[in-house]
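Generate coordinates for the sequence data below:
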Amino acid sequence: MERIGIIGVGEIGRALVAGLCDGSGPSPEVFLSPRGARTAAELAGRHKNVRVCADNQEVVDRSELVVIAVRRQDRHAALSGLRVGGDKTVVNVMAGVGNDELRRTLDTAAPLVRAIPLPAVRERRSVTVVYPSHPEVDALFTRLGGVLPVADEAAYNVFSALTGTLTAHYAYLATLTTWAAGHGVDPGEAERYVRGLFQGVGRSLGDESRSLHQLAADHETPNGSNERIRTTWFDTATSEALKKALDGLLTDLS
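Predicted structure coming up:
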């Protein structure tokens, strides 16, 4: 794919540009929508193969593959009236907007593929869920860290709900540092330690020979500190509350 358009230059749009343009090897031409002009202009200034278009229609016209990365609530304003030919491929990264709805909005026969790229695509380290599988889209996300095609839109929505837990993880780490500071530890030192602690945990996730349950068990000793926090804080009630929150999100996404 030599010409890629991105409509919506927010966090994910910026990450996609970085992943496509900062790696080794030839980069595709990238065409950006003018909304978010400051960010789009900064990306175009940094990468010689990135261009800011006059409007979203120009993005579509110049591209072979178009990524729609606007916020759900902005989709009608951004997409109304766009003409998308059947020779294009459209990647829908809008949470909670199914392909049937997007096809009605665009009134197009073009292939539509849903995808969940995460910010780590900028380092080409993120596995991206897609539905349905499409050779050009699969190749794009393989380049950006990996692709995980799923069987149907119901499975896709489950993965989309899992993505909604990301900032809760950061908030959990922030709570640990706040707790430490409340006990007299310098906040900067507490944050440095917590970051290092969980960066190590992140590296252990690369060992796919062990399940997540096995990794948890391997980091515990009977009656030890880790087992104590897991069983007294992350108990059955807390686990069920998390599942209930995910069920509610899944209902909204579906």
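
C-alpha from now on. contacts and neighbour counts both.
OK.

The stretch 1-150 of the chain: helices as residue ranges?
11-21, 37-46, 56-62, 75-79, 99-106, 135-143 (DSSP state H, counting those that start in this stretch).

To what extent is the closest residue to H134 other than its chain neighbours buried, counted in neighbours?
Spatial nearest neighbour of H134, excluding adjacent residues (CA to CA, 6 or more residues apart in numbering): V113 at 7.3 Å. Residue neighbour count, defined by other CA atoms under 10 Å, stands at 20 for V113.

so V113 makes contact with V129?
No. Using CA atoms under 8 Å, V113 makes no contact with V129, being 10.3 Å away.

this one next, for a side-by-side:
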Amino acid sequence: MDRIGIIGVGELGRALVTGWCEGVADPPLITLSPRGARAAAELAGRYPGVRVGADNQEVADRSDLVVLAVRPQDRAQALAGLRIRDDQVVLSVMAGVTVDEVRELLGTAVPVVRAIPLPAVRERRSVTVTCPAHPAVDALFDRLGGALPVADEATLDVFQTLTSTLTTHYWYLATLTAWAAGQGVPAEDADRYVRGLFQEVGRTLGDGSRSLRQLAGDHETPKGTNERIRTTWFDPRAEALTEALDALRTDLGRPGVDPG
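Reported below is the predicted structural model:
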């Protein structure tokens, strides 16, 4: 699909445009919605194939693939009255909004695909879960690091639940840094060290030949300091984490529930 329209130019919309266009010899033609005017204008100024539509209907009219990237709680207002042609495909990246809800909202029977792209698509190094599989949509995400089609929306909700743990990881790192600063370490030094420590973890994750549990074991000495922190802090709370994931997964499967 060489003509893409994106309705909702927030962080995710900007990441998709950048991934599809930055340094690409033959990028798609992309029309952006005018809401979020500053970001849309900046992208249009950076990439020759990107332009800003007069309104959401023009974005749809100029596109083969219409990407819905508005906040879930804004979907009714942003998409009210939007007309979709029978030859188009709709791609929704709105978390917690089912295919049936999208079709009902737009009054259309065209193919609707849900996806969970992450901001790292701007660097073309992020796997994107899609549902249902669609050759043209999956090919677009293959350009951004790979597509991972899943069989049904229940499975997609499992991956959406995993995605919802991202800020918990950042907060964990922030807590480590704050603890070190509380021990008298300059905050800048603590921040630099923690970032470097976990950037190495990120590089290690690239080794697909070892399972995650094996990676953990390879970095842990029996009765050593890593084992002490893990078994003291994580193990007694693992059940609570599982329960939190189960509860969120259940909520994501309820029509009309917007994840926070």
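
Superposed, how do the two chains score by TM?
Laid over one another, the chains give 0.98 as their TM-score (TM-score structural alignment, normalised by the length of structure 1), with 253 aligned residues with a CA RMSD of 0.8 Å.

circling back: who touches the residue nearest to H134 of structure 1 in this structure?
89-92, 99, 130-134, 137 (CA atoms under 8 Å, 6 or more residues apart in numbering).

same check, this time on V9 of structure 1
32-33, 35-36, 39-40, 69-70.

how much space between it and E2 of structure 1?
19 Å (CA to CA, to the nearest Å).

Equivalent analysis for L79 of structure 1, please.
From L79 of structure 1 to E2 of structure 1 the distance is 23 Å (CA to CA).

Which one of the two is surrounded by more residues?
Higher neighbour count among L79 of structure 1 and E2: L79, with 17 against 11, using other CA under 10 Å.

Do I have it right that that one meets R104?
No. Counting by CA under 8 Å, R104 is not a contact partner of L79 of structure 1; they are 10.9 Å apart.

contacting residues around the residue nearest the centre of structure 2?
Central residue of structure 2 (CA atoms, centre = their mean): L118, 2.6 Å from the mean position. L118 of structure 2 is in contact with 12, 126, 128, counting by CA under 8 Å, 6+ apart.

Show me the subset of the residues you listed that structure 1 keeps too.
Compared against structure 1 with both residues aligned by TM-score structural alignment, their matches' CA atoms under 8 Å, the contacts of L118 of structure 2 retain 12, 126, 128.

Name the member of those residues with the most neighbours.
T128 (21 neighbours).

quick one: which of the helices of the stretch 1-150 of structure 1 is nearest D186 of structure 1?
helix 11-21 (31.3 Å; CA to CA).

For the contacts of V113 of structure 1, give me TSV that also has distance to Y172 of structure 1.
TSV is the format used below for these (distance: CA to CA, whole Å):
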residue	distance to Y172 of structure 1
T89	39
V90	36
V91	32
N92	30
N99	34
V130	28
Y131	31
P132	34
S133	34
H134	37
V137	34
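
re earlier: closest one to G248 of structure 1 among the helices of the stretch 1-150 of structure 1?
Nearest of the helices of the stretch 1-150 of structure 1 (CA to CA): helix 99-106, 21.0 Å.

The closest one: which residues count as buried?
Buried residues in helix 99-106 of structure 1, counted by 16 or more other CA atoms under 10 Å: 99, 102, 106.

once the structures are aligned, where does stretch 113-129 of structure 2 end up in structure 1?
Under TM-score structural alignment, the match for stretch 113-129 of structure 2 in structure 1 covers residues 113-129.

Straight-line length of that stretch, end to end?
10 Å.

centre of the chain versus that stretch, how much separation?
A distance of 5 Å separates the centroid of the chain from that of stretch 113-129 of structure 1, by CA atoms, centre = their mean, to the nearest Å.

that older thread, would you turn the contacts of L118 of structure 2 into TSV with distance to T204 of structure 2?
Putting these into TSV (distance: CA to CA, whole Å) gives the following:
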residue	distance to T204 of structure 2
L12	26
S126	16
T128	21
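
Closest one of these to V158 of structure 2?
T128 (13.4 Å).

all strands of the stretch 51-200 of structure 1, in order?
65-68, 89-92, 112-116, 128-131, 147-149 (DSSP state E, counting those that start in this stretch).
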